[in-house]
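Chemist: I'll drop the sequence and a predicted model, then ask my questions.
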Amino acid sequence: MVSTDRDVPRPRRGRPRDRSKDLAVLDATVRLLAVTGIAGTSMDRVAAEAGVSKVTVYTRWASKSELIGAALTRLQVEHVPDPLGAVRDDLVAHLDAMRRQYDEVGGMAIIGNCLAEEPRSGELLATIRASTLLPRRALLAAVLRAGVERGELDAGLDVERVVSMLLGSLYADHLAGRPVGPGWAAGVVDEFLRPHRAAPPR
């Protein structure tokens, strides 16, 4: 007897994954990182904070490291500005996005907690660096290199060092108690550009 498609049992499809639960878990993870650090951000505690079952968390993320990476990567992706085509405008947009992100999620507290736990949480810190800091550095470096290629910046610019200076300004000003408000990014970028703009052709 020749079988037909109707004779072959079809696998049952489960219910569609509830995206709202994913977002609730990721948001809860970020909140706990800011308040309790890596050590206090357990999978079970995230489930309780998000108001979902433990099964919901464990079926989506295999480990705490994977969950933290997913949460911080989501934040990173949501705060990438569209390119504007001018080095000043793009740098201001990226730095201001970073400033607003830190304000919204307690970014300074997250960084402080992670650094405090560095000797015990090297693997998770590596995940955090890979999911947030290194992508942010890459975005700023791309803006600077594009500025060099367009002739807006000096050809001898040390791009990686400048990236560290720009990002470090946020941490330094925050720790010094200096205002880090809406005009902060433009002020930092303008001070950087003052000596680094390419000389006009003669």
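Modeler: Looks like it arrived, so ask away.

Chemist: from now on I want contacts and neighbour counts done on CA atoms only, so please keep to that.
Modeler: OK.

Chemist: what sits closest to residue 102 if chain neighbours are left out?
Modeler: residue 108 (6.4 Å; CA to CA, 6 or more residues apart in numbering).

Chemist: contacting residues around the most centrally placed residue in the chain?
Modeler: The C-alpha lying nearest the average C-alpha coordinate of the chain belongs to residue 76 (CA atoms, centre = their mean; 2.9 Å). By CA atoms under 8 Å, 6 or more residues apart in numbering, the contact set of residue 76 is 131, 132, 135, 136.

Chemist: again, but for residue 118
Modeler: Applying CA under 8 Å, 6+ apart, the residues near residue 118 are residue 125.

Chemist: doesn't it lie inside a strand?
Modeler: No: per DSSP: H, G, I helix; E, B strand; the rest coil, residue 118 lies outside any strand segment and is coil.

Chemist: another structure for you, compare them:
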Amino acid sequence: MATFGNARRTGRPRSAEADAAILAATRTALVELGWGRLTMGDVAARAGVAKTTLYRRWSSKSELVVDAVAVLFDELRLTDRGSLRADVEDMVRQIGELLDRPETKTALMAVMAESARDPALRLRIRDAIVGRQRHLVVQGRRRAQERGELPPDAPGAQNCADRADCPGSAGNAESAGNA
């Protein structure tokens, strides 16, 4: 969600229930309408909130949709399965199940397609989705090192999106425009 410094807000505090309803309504509307027909007004009506409520939280449709997708990836958990291989297999299973859900698949495809035309959106996706899951890589690496499955000097959890040698990354000038 968009945050604007540490300034105290006046009025009613934000409602976690309203936020959840808005994000769910966004995903549902995206599945039914597609990116091009999705509007902030439609999301507000489906969520049962005023359009101004949306704009206080998200300044644009793309911000709203990215957050609606990102929150789904927050469901991922790195469970200790006893080995690096089992941990990775479990994570791949969780990701597969998440991507099999129509709301995830449609929302992710829509936002990725739109990001091909919008470099700022690509960065927002990287921060909101990839960046928020970095802790899983760090946790898995640390756990595997503690079990002796990875050497102590194994490479860190460098985010591929930051590296120039990763195809499709923001750092790769050749493919960043095609990501």
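Modeler: Ah, there it is. Quick caveat: nothing in here was measured; it's all calculated off a predicted structure.

Chemist: please state their TM-score.
Modeler: Remark: TM-score between the superposed chains equals 0.61 [TM-score structural alignment, normalised by the length of structure 2]; 151 aligned residues with a CA RMSD of 3.6 Å.

Chemist: so the residue nearest to the centre of structure 1 is in which element?
Modeler: Using DSSP states H and E, residue 76 of structure 1 maps to helix 64-78.

Chemist: buried residues in the helix or strand that that helix is followed by?
Modeler: Downstream of helix 64-78 of structure 1, the first helix or strand assigned by DSSP H and E is helix 87-105. Neighbour counts over helix 87-105 of structure 1 (16 or more other CA atoms under 10 Å) mark 87-88, 90-102, 105 as buried.

Chemist: of all those residues, which comes closest to residue 44 of structure 1?
Modeler: residue 105 (20.7 Å; CA to CA).

Chemist: need the contact list for the closest one.
Modeler: 30, 31, 34 are the contacts of residue 105 of structure 1 under CA under 8 Å, 6+ apart.

Chemist: and the residue nearest to residue 102 of structure 1, how many neighbours?
Modeler: Neighbour count of residue 108 of structure 1, defined by other CA atoms under 10 Å: 16.

Chemist: now the aligned partner of it in structure 2: how far from residue 16 of structure 2?
Modeler: Under the alignment (TM-score structural alignment), residue 108 of structure 1 maps onto residue 105 of structure 2. Distance, residue 105 of structure 2 to residue 16 of structure 2, by CA to CA, to the nearest Å: 24 Å.

Chemist: could you list every residue that touches residue 64 of structure 1?
Modeler: Per CA under 8 Å, 6+ apart, neighbours of residue 64 of structure 1: 41, 42, 43.

Chemist: residue in structure 2 paired with the second one?
Modeler: In other words, residue 42 of structure 1. So, by TM-score structural alignment, residue 42 of structure 1 is matched to residue 39.

Chemist: run a quick neighbour tally on that match.
Modeler: Residues lying near residue 39 of structure 2 (other CA under 10 Å) number 16.

Chemist: now it, nearest residue through space, not along the chain?
Modeler: Per CA to CA, 6+ apart, closest to residue 39 of structure 2 is residue 61, 7.1 Å.

Chemist: what lines up with that neighbour in structure 1?
Modeler: Using TM-score structural alignment, residue 61 of structure 2 pairs with residue 64 in structure 1.

Chemist: distance of that match from residue 93 of structure 1?
Modeler: For residue 64 of structure 1, the distance to residue 93 of structure 1 - CA to CA - is 32 Å.

Chemist: and the helices in structure 2, which stretches?
Modeler: For structure 2, helices defined by DSSP state H occupy the ranges 16-33, 40-47, 51-57, 61-73, 84-100, 102-115, 119-125, 131-146, 173-176.

Chemist: what is the corresponding segment of structure 1 for the last one?
Modeler: Looking back up the chat, that one is helix 173-176 of structure 2. Going by TM-score structural alignment, helix 173-176 of structure 2 sits over no part of structure 1.

Chemist: just how off-centre is that helix within its chain?
Modeler: Here the centre of helix 173-176 of structure 2 is set off from its chain's centre by 21 Å, with CA atoms, centre = their mean, to the nearest Å.

Chemist: how about that helix: buried residues?
Modeler: Quick answer for helix 173-176 of structure 2 (16+ other CA under 10 Å): residue 176.

Chemist: what separates stretch 59-72 of structure 2 from the chain centre, distance-wise?
Modeler: Distance of stretch 59-72 of structure 2 from the chain centroid (CA atoms, centre = their mean) equals 8 Å.

Chemist: counterpart of residue 25 of structure 1 in structure 2?
Modeler: Per TM-score structural alignment, residue 25 of structure 1 is aligned with residue 22.

Chemist: just checking, its match touches residue 47?
Modeler: Yes: checked against CA atoms under 8 Å, the pair residue 22 of structure 2 and residue 47 is within contact range at 5.1 Å.

Chemist: quick one, which of these two is more surrounded?
Modeler: Per other CA under 10 Å, whichever of residue 22 of structure 2 and residue 47 has more neighbours is residue 22, with 24 against 20.

Chemist: from residue 47 of structure 1, how far out is the spatially closest residue to residue 117 of structure 1 that is not a sequence neighbour?
Modeler: Counting by CA to CA, 6+ apart, residue 117 of structure 1 lies nearest to residue 38, which is 7.3 Å off, once chain neighbours are set aside. As for residue 38 of structure 1, its distance to residue 47 of structure 1 is 15 Å (criterion: CA to CA).
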